[in-house]
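Engineer: pasting a predicted model and its sequence here:
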Amino acid sequence: MAVERVLSGMRPTGNLHLGHYHGVLKNWLKLQHEHECLFFVADWHALTTHYDTPSIIEESVWEMVIDWLAAGVDPAYATIFLQSRVPEHAELHTLLSMITPLSWLERVPTYKDQQEKLASKDLSTYGFLGYPLLQSADILIYKATQVPVGEDQVPHIEFTREIARRFNHIYGREPGYEEKAEAAIKKLGSKRGALYEELRNRYQESGDDEALLSAQALIEEQQGLSLGDRERLLGFLEGGGKIILVEPDAKLTPASKMPGLDGQKMSKSYNNTISLREDPDVVAKKIKTMPTDPARVRRTDPGEPTKCPVWQLHEVYSDEQKKEWVLNGCRSAGIGCIECKQPVIDGVLAELKPIQERAAMYAEDPTLVKNIVADGCEKARKLARETMREVREVMGLNYS
């Protein structure tokens, strides 16, 4: 099987909170032990909406990397880098913009949604319109096979697949392509070559997806094939040209179960967050002052936990026994709201303690953090340069 390569990024626009930890970072911690992972600070993307407040981005870049490391992202397993330190992203974005129909960008659902949500900002900029294409360049330059996203970002991955397909269709027809593909089939040996031909015909003539998967597996298992021949055979299989840019799959991220302090989704825009490096006393105070079931005006009034934001936090932090205690105690007025909140405070602080201890260690040693990022940028740039070498070659830009 081909190596599964995962790419994911985050915009540096402020402190990371428990919503980020439960919604993104915990997933990254799992993925880094399962696949090759690249995680990047999307500082150029942050400029699409924060172009007039760059100081927020500048302050947040290093703090965000510290939060990642403190949460458990491990540079021994994952490559951590800054988007702006790999200028090849911008080069690929420019070259892809030459073949991208304007209508494709205008129909991306988040384009109009974000403009409406951020109506106070002037987002009628080229950068904002082209944001999905820069995102495509971020993904395609590393030949990422999987991109963890929420439901709302799936159209962006579909857009990226369309861009890759269009690019491969236009530029994948190298001179003598079919002859080179036929020569590559011979390298499979007579038996495997005949099987490849049979599977290719079954897929192209009747759209047999099983045949496509079997042929792809056959190519991946073949030892001694050059990368060029492998890509020619994969492209020839589907009736296209050589595959230069790989179509990624959206890897749906489990929805964050982390509610905010008011019961809505935890988000900076709702001002209902607990940040990863929040002082324990502040955390306790925030939870103690959370709103509860409005029916419980006095301590003796019974309540209904499912109408209370605190119950949503018990769903995240409490075991079955504790939840039973809350349900019975609240409905019978056997426990008060302050009592009910204490196990949540304990649960949140227990989760934050190791994160904050590691964050303090990294914050005290900024050179270590910068070295981790410098190493990551170097690794990422090596991969990006390799892709750009191929892209320039097929686009006729390798002048000598």
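Structural biologist: In hand now; what should we look at?

Engineer: CA atoms for contacts and neighbours, from now on please.
Structural biologist: Noted.

Engineer: gap between the nearest residue to residue 374 once chain neighbours are set aside and residue 94?
Structural biologist: Closest residue to residue 374 apart from its sequence neighbours, by CA to CA, 6 or more residues apart in numbering: residue 81 at 7.2 Å. Counting by CA to CA, to the nearest Å, the separation of residue 81 from residue 94 is 21 Å.

Engineer: give me the more crowded residue out of the two.
Structural biologist: Shown here are residue 81 and residue 94; by other CA atoms under 10 Å, residue 81 has more neighbours (26 against 14).

Engineer: list the contacts of the more buried one.
Structural biologist: Neighbouring residues of residue 81 by CA atoms under 8 Å, 6 or more residues apart in numbering: 38, 39, 40, 41, 373, 374, 376, 377, 380.

Engineer: surely the residue nearest to residue 374 forms part of a helix?
Structural biologist: No - going by DSSP: H, G, I helix; E, B strand; the rest coil, the assignment for residue 81 is strand, not a helix.

Engineer: can you tell me how far it is from residue 359?
Structural biologist: Counting by CA to CA, the gap from residue 81 to residue 359 is 18 Å.

Engineer: ditto for residue 388
Structural biologist: 36 Å.

Engineer: which of the contacts of residue 81 fall in strands?
Structural biologist: Using DSSP state E, the members of the contacts of residue 81 that fall in strands are 38, 39, 40, 41.

Engineer: now render these as CSV, adding distance to residue 232.
Structural biologist: Below are those laid out as CSV (distance: CA to CA, whole Å):
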residue, distance to residue 232
38, 26
39, 29
40, 30
41, 34
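
Engineer: ok, back up a step: who has more neighbours out of residue 388 and residue 359?
Structural biologist: Neighbours per residue (other CA under 10 Å) separate residue 388 from residue 359, with residue 359 holding more: 22 against 18.

Engineer: residue 19 versus the more buried one, what's the distance?
Structural biologist: 17 Å.

Engineer: can you check residue 294 too?
Structural biologist: 25 Å.

Engineer: same drill for these two, tell me which one is more crowded.
Structural biologist: Using other CA under 10 Å as the criterion, residue 294 and residue 19 rank with residue 19 on top: 22 against 11.

Engineer: this is the comparison structure:
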Amino acid sequence: QNSGDYDCFYFVADWHAITSEYASTQDIRNNSVNMVIDWLAAGLDPGKSTLFVQSAVKEHAELFLLLSMITPLAWLQRNPTYKEMQAELSSKDLSTFGFLGYPVLQAADIIMYKAYGVPVGVDQLPHIELTREIARRFNYIYQKEVFPVPEPLLTSVPKLLGIDGRKMSKSYENSIYLSDRGKELSQKVASMFTDPQRMRKKDPGDPDICNVFTFHGLYSSAEDVAEINQACRVAGIGCIDCKKMLAARVEEALAPVHERMDYYQRNVQEIYDIIANGNKQATAIAGATLAEVRDAIKI
């Protein structure tokens, strides 16, 4: 956003939420507002980026429908994320068309805005590859280069595990949220898994396999990271002290985020206005893209 190199679009994927939470939708609207609050608190600027809610831009549903016509069923069935999520959410009945077609809707979300780059974690790479295949297939079938083939944009830490060492997931209750602060934040950091082979403080550790050290790489200074790296390997610092240091660094980094979060929670009308404006901007662009799609298909 701040580089000036990209036209950025961020949307609340409320339709995606329904694919697994179709029987419990009572919180979706409120969660959508809270997500936008989190974005703004973290630094997204509606003057530089388009922020909108997926379900407010009906063109996404039509493009999803049209893409589903050309997407081979086998592509969806062999998607590793589909199998992983079924196992992760085994307590729910996910044998639905909507859940299986989740990646096609995601593809529609991405290529609707002719994205060249998509910021994702490594767990989403299979979905991005499927999006690339769908874009290529559409362009080939209709002999018109309507959609660019998007590339994944990975950060320096493309995968951040949950506090229990598993994939960070709301269903696992192992996430550290932007809104976490004070005692809640400290308790979560204190419970984080570390080097499983380091049983005692006097044992040397291996930061390369320690999730706490990965978090330090995000929140601590380069000097602190270097010191922790060296000290851990020679048992010069214990896991408890390392976690206390991390909790302090995270609290410090999130302080301005919490300040902005508190402001927007007191001024929710601003959020509604930002969403309404973003919905309008996104609808205009999506409408133009869909017109190209219809022209290519000849409908």
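Structural biologist: Structure's in. What do you need? This structure is a prediction, so every number in the text was calculated from the model and none was measured.

Engineer: TM value for the aligned chains?
Structural biologist: Overlay of the two chains. TM-score (TM-score structural alignment, normalised by the length of the second structure): 0.84; 293 aligned residues with a CA RMSD of 2.9 Å.

Engineer: including neighbour count and distance to residue 144 of the first structure, could the ones in strands among the contacts of residue 81 of the first structure go into a markdown table?
Structural biologist: As requested, those are exported to a markdown table (neighbours: other CA atoms under 10 Å; distance: CA to CA, whole Å):
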| residue | neighbour count | distance to residue 144 of the first structure |
| --- | --- | --- |
| 38 | 24 | 9 |
| 39 | 24 | 11 |
| 40 | 23 | 13 |
| 41 | 24 | 16 |
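
Engineer: the stretch 151-300 of the first structure: helices as residue ranges?
Structural biologist: Taking DSSP state H, counting those that start in this stretch to define them, one finds helices in the stretch 151-300 of the first structure at 154-171, 177-186, 190-206, 209-221, 227-237, 280-288.

Engineer: the shortest one against the second structure, how far on average?
Structural biologist: So the one you mean is helix 280-288 of the first structure. Overlaying the second structure shows helix 280-288 of the first structure at a mean distance of 3.0 Å from the equivalent residues (mean CA distance after the TM-score superposition for the first structure).

Engineer: packing partners of the helix or strand following that helix?
Structural biologist: Next along the chain after helix 280-288 of the first structure, taking DSSP states H and E as the criterion, comes helix 309-317. Applying 3 or more CA pairs under 8 Å, 6 or more residues apart in numbering; DSSP states H and E, we find helix 309-317 of the first structure packed against helix 337-363.

Engineer: the helix it packs on vs the second structure, average offset?
Structural biologist: Relative to the second structure, helix 337-363 of the first structure is 1.8 Å off (mean CA distance after the TM-score superposition for the first structure).

Engineer: now that helix: buried residues?
Structural biologist: 337, 340-341, 343-346, 348-349, 352, 355-356, 358-359, 362-363 (16 or more other CA atoms under 10 Å).

Engineer: just stretch 158-173 of the first structure next, same as before
Structural biologist: Neighbour counts over stretch 158-173 of the first structure (16+ other CA under 10 Å) mark 158-169, 171-173 as buried.

Engineer: tell me how far residue 127 of the second structure lies from residue 237 of the second structure.
Structural biologist: 40 Å.

Engineer: the more surrounded of those two?
Structural biologist: Applying other CA under 10 Å to residue 127 of the second structure and residue 237 shows that residue 127 carries more neighbours, namely 23 against 20.

Engineer: what's the matching residue for that one over in the first structure?
Structural biologist: In the first structure, residue 127 of the second structure lines up with residue 156, judged by TM-score structural alignment.

Engineer: kindly report the same for residue 264 of the second structure.
Structural biologist: Checking TM-score structural alignment: residue 264 of the second structure goes with residue 362.

Engineer: also residue 289 of the second structure?
Structural biologist: By TM-score structural alignment, residue 289 of the second structure lines up with residue 387.

Engineer: check contacts around that match.
Structural biologist: Per CA under 8 Å, 6+ apart, neighbours of residue 387 of the first structure: 141, 142, 143.

Engineer: the same query, at a cut-off of 6 Å, please.
Structural biologist: Residue 387 of the first structure sits next to residue 141 when contact means CA atoms under 6 Å, 6 or more residues apart in numbering.

Engineer: how much does the longest helix anywhere in the first structure deviate in direction from helix 154-171?
Structural biologist: Counting residues, the longest helix found in the first structure (DSSP state H) is helix 366-394. Helix 366-394 of the first structure and helix 154-171 are oriented at 40 degrees to each other (axes from the mean of the first three to the mean of the last three CA atoms, to 10 degrees).

Engineer: mean distance between helix 366-394 of the first structure and the second structure after superposition?
Structural biologist: Looks like 1.1 Å for helix 366-394 of the first structure (mean CA distance after the TM-score superposition for the first structure).

Engineer: buried ones in that helix, by neighbour count?
Structural biologist: 369, 372-374, 376-378, 380-381, 384-385, 387-388, 391, 394.

Engineer: ditto for stretch 260-280 of the first structure
Structural biologist: 260-263, 265-268, 272-278, 280.

Engineer: and if you look at stretch 93-111 of the first structure?
Structural biologist: So, applying 16+ other CA under 10 Å, buried residues of stretch 93-111 of the first structure: 93, 96, 97, 100, 105, 108, 111.

Engineer: in the second structure, what residue corresponds to residue 147 of the first structure?
Structural biologist: Under TM-score structural alignment, residue 147 of the first structure pairs with residue 118 in the second structure.

Engineer: confirm that its match sits in a strand.
Structural biologist: Yes - assigned with three-state DSSP, residue 118 of the second structure falls within a strand.

Engineer: leaving out sequence neighbours, find the closest residue to it.
Structural biologist: In space, residue 118 of the second structure is closest to residue 152, 4.9 Å off (CA to CA, 6+ apart).

Engineer: one more: residue 192 of the second structure?
Structural biologist: Nearest non-adjacent residue to residue 192 of the second structure (CA to CA, 6+ apart): residue 163, at 4.4 Å.

Engineer: and residue 86 of the second structure, by the same measure?
Structural biologist: residue 94 (6.7 Å).

Engineer: A helix includes residue 87 of the second structure, no?
Structural biologist: Yes - when classified by three-state DSSP, residue 87 of the second structure is found to be part of a helix.

Engineer: what's the residue lying farthest from the centre of the second structure in contact with, if anything?
Structural biologist: Largest separation from the mean C-alpha position in the second structure: residue 202, at 38.1 Å (CA atoms, centre = their mean). The contact partners of residue 202 of the second structure, taken as CA under 6 Å, 6+ apart, are residue 235.

Engineer: same check on residue 28 of the second structure?
Structural biologist: Contacts for residue 28 of the second structure (CA under 6 Å, 6+ apart) come out as none.

Engineer: with that, I have no additional questions.
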